[in-house]
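Asker: Output the structure for:
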Amino acid sequence: MCMVIFAPLFAIFAFATCGGYTGQLRVSVDCMERTNSNLSIAIDFGYPFRLHQVWFEAPLCEGMRRERLFLIGDFSSSAEFFVTIAVFAFLYSLMATVVYIFFQNKYRENNRGPLIDFVVTVVFSFMWLVSSSAWAKALSDVKVATDPDEVQDLMSACKVMTNKCGSVQGPRWSGLNTSVVFGFLNFVLWAGNIWFVFKETGWHKGGAVRYPGGTTEKQPGTCNQQSYNQGSFDQSGGSYSGQGDLEQASEYSQVGGPTSYSNQM
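Answerer: Here you go, the predicted model:
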């Protein structure tokens, strides 16, 4: 039941906080010639974090000349992989919720449905772990690439001692940090659901049936052994009784025989 309630919500939070992110940083260049300065250079970036395509213009502090610069790094593969897993996990969890609620009888009709559900749950658990780890590493690299101090090193004017460069505003990372947290929460949720899905499969139910069957097979063996011992005892007693009857019959014939013969005479 926890899987049905929390899996779609956690998946939404994961891909929404990552896929919908936009950030901005601002740096300043204070030239010796104040007319050439730019004290608020805004640099916008966001998902899918192809930073090498993000450009901005900075003054050269040599007349009115400017240079176009690009940020460093391409982290789109990790970000898109994370969002893709989140979207597919959301869609599958919705489909599984519909099946659990409206098609429960057909789901348990044969072992195919629980087996497919078990395999998919294991796969998504593994993919959540991989994608969340990759995205966490990529996020740390994005933070370094968009650090205002690192961006200042790209500008030629900041390498001149007579000019002054500074950081005006840094990006806010609360949304992306939340996406990483929800990524690992999704892994815990899906991994914890493996046991509950496994209980619905024939592997678990088959193991539960074989154990009582083993005990029931042992009990008839004991009863048969007791019956055999009791039968042996009866046979020995029967043979003893038969011998006693034979002796009694012989005595009767010995006594009764002459008596009946004398009566005939």
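
Asker: CA atoms for contacts and neighbours, from now on please.
Answerer: Fine.

Asker: Tell me the spatial nearest neighbour of Ser131, not counting adjacent residues.
Answerer: Excluding the flanking residues, the one nearest Ser131 by C-alpha to C-alpha, 6 or more residues apart in numbering is Phe82, at 5.0 Å.

Asker: just checking, that neighbour touches Ser132?
Answerer: Yes: assessed by C-alpha atoms under 8 Å, Phe82 is found in contact with Ser132 at 6.5 Å.

Asker: got a list of what the residue nearest to Ser131 touches?
Answerer: Phe15, Trp128, Ser131, Ser132, Ala134, Trp135 (C-alpha atoms under 8 Å, 6 or more residues apart in numbering).

Asker: Please verify my assumption that the fifth one contacts Ser78.
Answerer: Yes: counting by C-alpha under 8 Å, Ala134 does reach Ser78; the two are 5.8 Å apart.

Asker: neighbour-wise, which of those two wins?
Answerer: Neighbour count, other C-alpha atoms under 10 Å: between Ala134 and Ser78, Ser78 has more, with 22 against 18.

Asker: that older thread, quick one: which of the contacts of Phe82 is nearest to Asp153?
Answerer: Trp135 (25.8 Å; C-alpha to C-alpha).

Asker: For that closest one, which non-adjacent residue is closest in space?
Answerer: Ser78 is the one closest to Trp135 (C-alpha to C-alpha, 6+ apart), at 5.3 Å.

Asker: Tell me the helix or strand right after the strand or helix carrying that neighbour.
Answerer: Counting by DSSP states H and E, the element that carries Ser78 is helix 76-102. Downstream of helix 76-102, the first helix or strand assigned by DSSP H and E is helix 104-107.

Asker: Who are the packing partners of that next one?
Answerer: The contact analysis (3 or more C-alpha pairs under 8 Å, 6 or more residues apart in numbering; DSSP states H and E) places helix 104-107 against no helix or strand.

Asker: For the comparison step, fold the sequence that follows:
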Amino acid sequence: MMTGFRLNLSPLKEPLGFVKLVEWLTAIFAFGSCGGFSGRNVLSFFCGDSRNETLSANYHYPFRLSQVPLIEGNTTICNHSVSTTYMVGDSASSSEFFVGIAVICFLYSMLALLVYLGYMHVYKDSDFGPIFDFLITAILVFLWLVCSSAWAKGLQNVKDATDTDGLSATLALCKGSNITCEVTEFANMRTLNISVVFGYLNMFVWAGNAWFVYKETRWHSQKVTSQSGHGRQQVPAPI
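Answerer: Down below sits the predicted model:
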């Protein structure tokens, strides 16, 4: 059996290769829209003496908010001394899990495309290649579901921690005084919302690809052979 590299672009015209190319692209959008995020919310203080002051809350991936200082050092706000204060919350595990799965799928898609385009003759002539491909694809479908759901919950936690109620809860200044605290400028989280959408989209794309990979395995060919064998009717011998 010849095992050398043979460039053949025809698999890209078939569902097996074309969907893998789509998976490669959607994985890029998934980790790119989440991993590069950096945002800023502006918290405004409406002091009782008609004065207004503002405070910037800067946060970014991986959203380890409990390590992000909201106020550094002793600061005076509305004639009140406020010590160093950190934001509340930590969505690093869910965001890093999401980005990690996206990067793994990105790399695996490239490897699979390399095999499809250069070693398809080896892939089709062996049982190991299609079966391994199918098992990895099935596992990644499940991981996309888990990481997308976890990140969707983590993103909601980030939104809750950086809105008016979340930031006000971290400052004693905003509790039980004549000072009103309100977030007057929000960071644009459109890319983060898009990342969640791409997470679930990847799950559906990989689930669809699992069927095309399954058709390349011997399990499918044996099933088709068995069904065709049962479909044949025995012709009675002439008397």
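
Asker: TM between them?
Answerer: After superposition, the two chains reach a TM-score (TM-score structural alignment, normalised by the length of structure 2) of 0.84; 220 aligned residues with a C-alpha RMSD of 2.1 Å.

Asker: sorry, back to before: counterpart of the residue nearest to Ser131 of structure 1 over in structure 2?
Answerer: Superposed on structure 2 with TM-score structural alignment, Phe82 of structure 1 falls opposite Phe98.

Asker: what's the answer for Arg68 of structure 1, then?
Answerer: So Arg68 of structure 1 corresponds to Thr84, using TM-score structural alignment.

Asker: Ile71 is in contact with its match, correct?
Answerer: Yes: if you go by C-alpha under 8 Å, Thr84 of structure 2 and Ile71 touch, sitting 5.1 Å apart.

Asker: would you list every one of the helices in the stretch 1-150 of structure 1?
Answerer: 2-19, 76-102, 104-107, 112-145, 148-152 (DSSP state H, counting those that start in this stretch).

Asker: what about the ones you listed, which gets the closest to Thr215 of structure 1?
Answerer: helix 112-145 (27.7 Å).

Asker: Counting by contacts, list what the closest one packs against.
Answerer: By 3+ C-alpha pairs under 8 Å, 6+ apart, helix 112-145 of structure 1 packs against helix 76-102, helix 174-198.

Asker: Let's see that with 10 Å instead.
Answerer: Counting contacts by 3 or more C-alpha pairs under 10 Å, 6 or more residues apart in numbering; DSSP states H and E, helix 112-145 of structure 1 packs against helix 76-102, helix 104-107, helix 148-152, helix 174-198, helix 202-264.

Asker: what stretch of structure 2 does it fall on?
Answerer: Taking TM-score structural alignment, helix 112-145 of structure 1 hits residues 128-161 over in structure 2.

Asker: Now that stretch on structure 1. Mean distance?
Answerer: By mean C-alpha distance after the TM-score superposition for structure 1, the fitted stretch 128-161 of structure 2 averages 0.7 Å away from its aligned residues in structure 1.

Asker: Flag every buried residue along that stretch.
Answerer: 129-131, 133-134, 137-138, 140-141, 143-155, 157-158, 161 (16 or more other C-alpha atoms under 10 Å).

Asker: What of stretch 174-192 of structure 2?
Answerer: Cys174, Ile179, Thr180, Cys181, Glu182, Val183, Phe186, Met189, Thr191, Leu192.

Asker: list the contacts for the first one?
Answerer: Translated: Cys174 of structure 2. Cys174 of structure 2 is in contact with Phe45, Phe46, Asp165, Leu167, Ser168, Thr180, Cys181, Glu182, counting by C-alpha atoms under 10 Å, 6 or more residues apart in numbering.

Asker: now with 7 Å?
Answerer: Cys174 of structure 2 makes contact with Ser168, Thr180, Cys181 under the criterion C-alpha atoms under 7 Å, 6 or more residues apart in numbering.

Asker: which one in structure 1 is aligned with it?
Answerer: Aligned against structure 1 by TM-score structural alignment, Cys174 of structure 2 finds its counterpart in Cys158.

Asker: what kind of secondary structure is its match in?
Answerer: Classification of Cys158 of structure 1 using DSSP: H, G, I helix; E, B strand; the rest coil returns helix.

Asker: Do I have it right that Val82 of structure 2 meets Thr170?
Answerer: No: the criterion here is C-alpha atoms under 7 Å, and Val82 of structure 2 misses it with Thr170 at 11.3 Å.

Asker: could you measure the residue lying farthest from the centre of structure 2 against Gln233 of structure 2, distance?
Answerer: In structure 2, the greatest distance from the average C-alpha position (C-alpha atoms, centre = their mean) is reached by Ile239, at 69.2 Å. Using C-alpha to C-alpha, to the nearest Å, Ile239 of structure 2 is found at 18 Å from Gln233 of structure 2.

Asker: same question, Leu43 of structure 2
Answerer: To Gln233 of structure 2, Leu43 of structure 2 is 78 Å away according to C-alpha to C-alpha.

Asker: what do you get for Thr162 of structure 2?
Answerer: Between Thr162 of structure 2 and Gln233 of structure 2 the distance is 70 Å, computed by C-alpha to C-alpha.

Asker: And Val82 of structure 2, by the same measure?
Answerer: 88 Å.

Asker: before we move on, what about Lys20 of structure 2?
Answerer: Taking C-alpha to C-alpha, one finds Lys20 of structure 2 at 40 Å from Gln233 of structure 2.

Asker: likewise Ser177 of structure 2?
Answerer: Applying C-alpha to C-alpha to Ser177 of structure 2 and Gln233 of structure 2 gives a distance of 88 Å.
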